[in-house]
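**Q** quick one, structure for this:
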Amino acid sequence: MNNLTKADIVRSTLIVLLLVGIAMLLVQVTATLMLIAGAILVAAVIRAFSDPLQHRGVPETLSVLLALIIIIALLSGFGYLFGHSLSTQFDNLGSRLTDAYNMARQWLASQPFGRAILSSTPDIQSYVGQALTVAFGAIGVITNLVLVIVGGIYLALDPGLYARGTSKLFPKKHSGRVLDALRESGAVLRRYLAAQLITMTAVGSLVYIGMLIVDIPSAGALGLISALTNFIPLIGPFIGAVPGILIAFADDPHKIIWAALVYLVAQQIEGNVLTPIVQRHAVAIPPAVLIFALSAMGTLFGTIGIVLAAPITVVIYTLVADLWSRETLGHEVDTLENAGIDDDSETASE
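**A** Purely as a prediction, here's the structure:
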């Protein structure tokens, strides 16, 4: 009995050391992990376009290629219609933001409370520059994008291959359950991205229309910034509102209230009207979970971690609910049902 207890202690110690070693290794390859996460995100977007084609009888490989053509055509069409206008607006926005940022700092410095705020606030321009350097300086932004896109295409062409390979890292008796959980997480991620695209488009359009109404310069660029930053939950809308507030302040300080009202109305419509509708077809992550996920991902992986925190949390949340809460603890949870997804159809499509 004593020998068995010692063996258990040795086994447990080795497991702990192994986990610590894996954690230390993951810290050293954070950039690669973010590239993998980005590739999975690209693959999920491609599969969101290709799966409806597969349901209509198109072979898997051909459906992925057609999805790529559709995505490229949509992006090219958007660039053709709005590229020149947006490029001009972004050029103007860049110069205006620099002037507006300096004006805002000067105004704060002239206020009794402003000096304390400025002394405790980092220089945004240098902070953004450092963040971009950390995110892309090691390999280069072009190389990173190429790796993510090419990796995403390979993942989209045969996701079952990589899912089956991952399932083989677990005991054989559990590999089937792991494989099902991976399929479910992929389905939920695609639904989540579709829901995010709807809300991002809506918020960007509302901000664009609102800025035109209140006569704020570069309304199109500000709308696009709001749409893109809205991908980051909770803090994204605040980040996206900063350029518009600064531009309004530089154009006319009295317009700050109108600009803030535009962002407030857009977010209220998104939060109280659109989100409840689209979340019927996508998993809803509790806000507290997202807050801590953003904090953890930001600490571990920096700016890119914050950007990818939500989709990564969606996948982890689904896997934990399926493999731990349902399979291990025996609770009745069904992430696919909550997301409005047919389990049988998704499994068959894989």
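**Q** going by C-alpha atoms from here, please, whenever you check contacts or count neighbours.
**A** Will do.
**Q** residues contacting residue 202?
**A** Each residue near residue 202 by CA atoms under 8 Å, 6 or more residues apart in numbering is listed here: 227, 270.
**Q** same thing with the one 5 residues further on?
**A** The contact partners of residue 207, taken as CA under 8 Å, 6+ apart, are 219, 222-223, 226, 262-263, 266.
**Q** please apply the same query to residue 309.
**A** Listed by CA under 8 Å, 6+ apart, the contact partners of residue 309 are 232, 290, 293-294, 297.
**Q** next one: residue 55
**A** Applying CA under 8 Å, 6+ apart to residue 55 gives the contacts residue 349.
**Q** against residue 182, how distant is it?
**A** Distance, residue 55 to residue 182, using CA to CA, to the nearest Å: 20 Å.
**Q** grab the longest helix from the protein for me.
**A** Longest helix of the chain, by residue count under DSSP state H: helix 60-109.
**Q** could I get the buried residue list for the helix or strand residue 39 falls within?
**A** In the assignment (DSSP states H and E), residue 39 maps to helix 30-55. Residues of helix 30-55 classed as buried by neighbour count (16 or more other CA atoms under 10 Å): 31, 34-51, 53-54.
**Q** please apply the same query to stretch 275-295.
**A** For stretch 275-295, burial by neighbour count (16+ other CA under 10 Å) applies to 275, 278-279, 281-284, 290, 293-294.
**Q** I'd like the structure of this one too, to check against the first:
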Amino acid sequence: MADKIQDIDDRDLGTSPSRINDPRIRHEVSRALVWVAVVGGVALAVWIARPLLVIFGAMVFASMIDGGARLLGRVLSIARAWRVAIVLVATVSFLLWLGYFAGSTISQEAAQLPAIVERQLGELVAWARTQGFQVDQSQLQNYLGNIGSGISTVTRALGGILGGVATIVLIIVIGVYVAIDPQLYERGVAWMLPREQRDRFFITASKMGQTMRRLMAGRLLGMFVEAVFTYVMLAWVAPLFGIGAVPMAALLAILTGLLAFVPNLGAIISGALMVLVGFSGGMEMGIYTIAVYFFVQNFDGYVVIPMIAKKTVDLAPALVLAFQLIMGILFGIIGLFLADPLLAMIKVALERRAEQAGESSKKEVAPDGA
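**A** Model prediction:
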């Protein structure tokens, strides 16, 4: 009787629609499930990409605060929370001063800048015609339309930064919490990993943090140096050569410093604005602004950044520029600003992966060599 029941159960299981006995069909179903999982993972990553980018922005902000707190720790023997508070107060004070200075000193200059740029572009087109370049009226309108579209895009992007108060506040709040006690969050992430991988995670996180701090230190120092040197060269040094102070020196210095946070693209944009404003004051002033641009960029690129971040990452300029373009297209101005730090973290992770693979291979070869 028991044998008959077993036979019935086997037949039932063999004909059940939820059971696949053919190994070939099981293999194809497994492959299909893998593809479904991959597509679902990509869709999930795209869906949560912007929140993840905000979290990464908070990590970048936290690394800057952490770097300042570590520097203060070398001269002040106080608790970390107090050092973080000093860094935050100093940052807020600087931003308030910058806002007051910008509002009281360069607001009129900022209003005049678009008109000067448009006039200089028109003169550039006229000069091109005198040199034999055929630029008809329809082409000129297309060029001006593209320029206007580009300026409008930049304006909307900047408005998005200033208008996205909730995103900025979220980045600041998360960054401050992480900067106060970063080990707490490292332990939380490590707790979710298998026990045998936690030591490797701590090493990787430590290298990533060190890389990010040095990278941001180089960026901030480069921004400060470029802004100060640009203002000194345009406002104080230019009159010594009999050229006269370059118009909008303060505005150009601030824009140069802010855009220095975005390597490659920021330097091109700030340099183009500087040269256009320079040529509005004559040929000599225009040539002088070109010389100032190359001097400031070379000093920052060959002296400041190598001095601070020469041991951080070695990223090819073409790779950085391509990644900036991709991030800018996908995520807008925030992606453009975070492209360089994100690329640096990816490189550190890949280098750590290669080191771990090398360590594993050595362990496997060691017994044979013995």
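**Q** picking up where we left off before, just the ones of the buried residues of stretch 275-295 of structure 1 in strands?
**A** Taking DSSP state E, every one of these sits outside strands.
**Q** would you turn these into a markdown table with distance to residue 327 of structure 1?
**A** Below are the buried residues of stretch 275-295 of structure 1 laid out as a markdown table (distance: CA to CA, whole Å):
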| residue | distance to residue 327 of structure 1 |
| --- | --- |
| 275 | 30 |
| 278 | 28 |
| 279 | 25 |
| 281 | 23 |
| 282 | 22 |
| 283 | 19 |
| 284 | 21 |
| 290 | 24 |
| 293 | 24 |
| 294 | 27 |
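**Q** may I ask which two of these are separated the most?
**A** Farthest-apart pair in the buried residues of stretch 275-295 of structure 1 is 281 and 294; separation 23.1 Å (CA to CA).
**Q** give me the distance between residue 146 of structure 1 and residue 328 of structure 1.
**A** Going from residue 146 of structure 1 to residue 328 of structure 1 by CA to CA gives 39 Å.
**Q** give the buried residues for stretch 193-210 of structure 2.
**A** For stretch 193-210 of structure 2, the neighbour count (16+ other CA under 10 Å) marks 198, 201-202, 204-205, 207-209 as buried.
**Q** so can I have CSV of the residues you listed showing distance to residue 183 of structure 2?
**A** What follows is the buried residues of stretch 193-210 of structure 2, written out as CSV (distance: CA to CA, whole Å):
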residue, distance to residue 183 of structure 2
198, 13
201, 12
202, 10
204, 13
205, 10
207, 14
208, 13
209, 11
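**Q** how far does the longest helix along structure 2 sit from its chain's centre?
**A** Counting by DSSP H, the longest helix found in structure 2 is helix 317-369. Helix 317-369 of structure 2 sits 14 Å away from the centroid of its parent chain (CA atoms, centre = their mean, to the nearest Å).
**Q** before we move on, the earlier item: by how many degrees do the helix holding residue 39 of structure 1 and helix 287-319 diverge?
**A** Interaxial angle of helix 30-55 of structure 1 relative to helix 287-319 (axes from the mean of the first three to the mean of the last three CA atoms, to 10 degrees): 60 degrees.
**Q** quick one, helix 30-55 of structure 1 and helix 60-109 angle?
**A** Angle of helix 30-55 of structure 1 versus helix 60-109, following the same axes, to 10 degrees, is 130 degrees.
**Q** distance between helix 30-55 of structure 1 and the chain's centre?
**A** Counting by CA atoms, centre = their mean, helix 30-55 of structure 1 is centred 12 Å from the centre of its parent chain.
**Q** what of stretch 80-94 of structure 1?
**A** 24 Å.
**Q** then stretch 170-187 of structure 1?
**A** The chain centroid and the centroid of stretch 170-187 of structure 1 are separated by 24 Å under CA atoms, centre = their mean.
**Q** who touches that stretch?
**A** With contacts defined as CA under 8 Å, 6+ apart, stretch 170-187 of structure 1 is touched by 44, 163-164, 166-169, 314-316, 318-319, 322-323, 335-336, 341, 343, 346-347, 350.
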